[in-house]
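Engineer: The following comprises the amino acid sequence and a computationally predicted model.
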Amino acid sequence: MISTPITADLLRGAIDVERTAHGLLPHRLPAWARRQIPDDQLAVAEAQPSGVRLAFRTRATTVELDTLPTKRAYRGLPAPADGVYDLLVDGHLTAQATVTGGNVRMIDMATGTAELHQGPPGTARFPELPAGDKSVEIWLPHTEPTELIALRTDAPVEPAPASGRRVWLHHGSSISHGSNAAHPTGIWPALAAAQGGVDLVNLGFGGSALLDPFTARTMRDTPADLVSVKIGINLVNTDAMRLRAFIPAVHGFLDTIREGHPATPLLVVSAILCPVQEDTPGPLAPDFSTGTLRFRATGDPADRAAGRLTLNVIRDVLAQIIERRAADDPNLHYLDGRDLYGEKDYAELPLPDEVHPDPAGHRRIGENFTRAAFAPGAPFGSA
């Protein structure tokens, strides 16, 4: 077996990399932005490598990747399954593996605290791959921060050349991050990217799509041919701001992106249907009364008159903002998130915890986004 040093030129979808005591840790926010993060929620989410993959050319038929994952568990609930590594050959999902061991971040939902229990590294092994020269991608588990330690193959490896595809930069919440998806290429942005023939840079951050200025500056500075921003659910379920602050925050976020991407197609997407938050403000609270984790909104719908946000309030305001800005910005577009997942979809594929779709829901959202965004004449349609 040949050992190849894991360097940044082998990675796609990462914004930054950090050298650790074990190896290389991909990040989805740059170091300067990470120093401005105000909470542990986003600090963990941005280090979870959703959309991050190793990409190389090789004739190898056996590939081994040593990693140190940090897994997430919830006190009082069964341990989750190990994160999945997807290996693609020439763009097709060919093999999957998991890594046992690793660190465990134990979360107490009742208190909001977490403890880190350290564990050993492990190996994702992919034997019996197709012979011949090929492009290989290894997509990392989308919810496990993953330190990359060693790459071994039975033939030489070289970084994959530029694909020539357009780069799609997307920002959103836990659904864009991939919550409840079964594997990393099964998250809806990855599915839509594959169907749309583009290269994904995914800035979906679980619980943290909050119009943070450092996220907008990161997007401004990241090369991209297509940009989308999904806005709504986290602002409601955290009860983070009122209508008075929301409107200028949206303008400021878009202004900052436009500083770096003045004419790039920019698609603003509102939240998918989420019945518990359509007309009820947050904050959202976990509910274990049924024996499984579900969420419920705790706000008072009457408080909408005082400026508290709900999903319907945000959708109405976003549509107005984009309509007004588009008069001077013809490459700015709006998509109602209920066109991705609406009432008919909820009836067929209900949200298991009332907030996040299941794997079939991710497929539905990915398919609908492909039709809405990548079809000829759509905002991201080919020229």
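Structural biologist: Received, thanks. Residues are numbered from 1 along each chain as shown.
Engineer: make it CA atoms for all contacts and neighbour counts henceforth
Structural biologist: Noted.
Engineer: the longest helix in the chain is where?
Structural biologist: If you go by DSSP state H, the chain has its longest helix at helix 243-260.
Engineer: Quick check: buried residues in that one?
Structural biologist: 243, 246, 249-250, 252-258, 260 (16 or more other Cα atoms under 10 Å).
Engineer: cool, and stretch 312-321?
Structural biologist: Quick answer for stretch 312-321 (16+ other Cα under 10 Å): 312-315, 317-319, 321.
Engineer: okay, now the one to match up with it:
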Amino acid sequence: MSGVPYLIDFLNTNRIDVIAIAEHWLRSCQLMFLDTIDPTNYIGYGKGADDNCHQLFNFNIRGGVAFLVSKSLQPFVEVLDIPSNRISGIELNIPDTPNIYLISVYLPAVTQSYELFSKEVEILIDVYNIYSTMGTVVLMGDFNCKIEGPRYTFDYDKRSDSLRSFMQECNLRSLHLETNGIGPVCTFQSYQGGPKTAIDHIIVSIENLTKFSKIQVPDEHMFNVSDHKPIRCSFALSDNTNYVSKDDDLTAQRRISWTKAVQNGAIADYSFAVSQFLWDIKSPTATSTNIEQYYSEIVNAILRADMETLPGKQYVKHLKPYWTKTVKEYHTIMRLQRRTWIENGKLHDRNDKHYSDYKSAKLNFRKQLELAYENYTLVK
């Protein structure tokens, strides 16, 4: 993590809410280091480079994926269970907002086999197919693979071809390669003086492109010792979205399910947590600045106890108004065909009937989804 000085500067300068980190090299027992980068404002979630082989004493495999998340969003974060040490995910379940699934990716480098790369891409495809039906999915990180866009063309290789198939089927786009992207196109320049390439990406579906703005790849920075450049963007939540932070009005709090709280004894837990958190706050000397700080600490202690002990009311998991009955039927067919394909060996062979049926069902589903979305936008 030699890039920490640049990371801290980047976080503070750009007021970042969530940042995905690829290839941090930390072992699982060292992941608490993420919480020390900016302990006041950010908390870390992620997987160690040794996530699938903790028992090894000597370990020199480069890897590891993680997130740093603003503590104002911490109450709404859930970690996703993804069976890969190269793919990590979190769910942002913000009240009154369709769910957001952020996936941090570090695909195998060209020094590793295509078979390993292909295996991880298959896992990524499965992850996307699962969560894209429940909300907005954002894939971000080091894909170790070039992706074409309006600002970037190249001669396709085997890896790029593999990812292109996935992106075409799911109508995905790399943000900084679109025409509204600002700054350099190429995000990677090896220390050995090799060619510049665009292998780092933030990828979203074409229907979500309009939600993203201020897409930029910053140019060289004296603190950036990595051979990769970061990509930043802004993501628009729904207009009525509020979440609690230290500067928010208290009326923006989540709603508590008091029935559940009484049933599971959470009231007593809340009372104990409040007393514990308030006990840790020291009384300041009486100055206007200290009083404001004291007040803020008391409020945050109460909110923290609330978030950690009291159950919240459930919100709608996802909201896709164009998701018609026909789309739902095609989606069900696709899932059944996929299950059949998996149960019969999960062969990636066009001559295999189960694979062919699954791909056909998936294509039909995508066509119906696009048609429904187009009809919805026309009416709207």
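Structural biologist: Sure thing, it's come through. Source: prediction; values computed, not measured.
Engineer: Let me see the TM-score of these two.
Structural biologist: The TM-score (TM-score structural alignment, normalised by the length of structure 2) is 0.28; 158 aligned residues with a Cα RMSD of 5.7 Å.
Engineer: returning to what we had before: following the longest helix of structure 1, which helix or strand shows up next?
Structural biologist: strand 266-270 (DSSP states H and E).
Engineer: Return the angle between stretch directions for that next one and helix 243-260.
Structural biologist: 160 degrees (axes from the mean of the first three to the mean of the last three Cα atoms, to 10 degrees).
Engineer: same for strand 266-270 of structure 1, what does it pack against?
Structural biologist: strand 226-231, helix 311-326, strand 332-335 (3 or more Cα pairs under 8 Å, 6 or more residues apart in numbering; DSSP states H and E).
Engineer: Kindly recompute the last result at 10 Å.
Structural biologist: strand 167-172, strand 226-231, helix 243-260, helix 311-326, strand 332-335 (3 or more Cα pairs under 10 Å, 6 or more residues apart in numbering; DSSP states H and E).
Engineer: need the ones you listed in CSV with distance to residue 158 of structure 1, can you?
Structural biologist: What follows is those, written out as CSV (distance: least, Cα to Cα, whole Å):
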stretch, distance to residue 158 of structure 1
strand 167-172, 21
strand 226-231, 28
helix 243-260, 31
helix 311-326, 44
strand 332-335, 38
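Engineer: what's the closest of these to residue 32 of structure 1?
Structural biologist: helix 243-260 (16.5 Å; Cα to Cα).
Engineer: Report the inter-axis angle for the closest one versus strand 226-231.
Structural biologist: Per the same axes, to 10 degrees, the angle that helix 243-260 of structure 1 makes with strand 226-231 is 170 degrees.
Engineer: tell me which residues in the helix or strand encompassing residue 116 of structure 1 are buried?
Structural biologist: Element membership of residue 116 of structure 1, judged by DSSP H and E, is strand 113-117. Under the neighbour-count criterion of 16+ other Cα under 10 Å, strand 113-117 of structure 1 has residue 114 buried.
Engineer: that older thread, against which helices or strands is the longest helix of structure 1 packed?
Structural biologist: Judged by 3+ Cα pairs under 10 Å, 6+ apart, helix 243-260 of structure 1 is in contact with helix 213-221, strand 226-231, strand 266-270, helix 311-326.
Engineer: If we use 6 Å, what do you get?
Structural biologist: Judged by 3 or more Cα pairs under 6 Å, 6 or more residues apart in numbering; DSSP states H and E, the packing partners of helix 243-260 of structure 1 are helix 213-221.
Engineer: Going by neighbour count, list what's buried in the helix it packs on.
Structural biologist: For helix 213-221 of structure 1, the neighbour count (16+ other Cα under 10 Å) marks 213-220 as buried.
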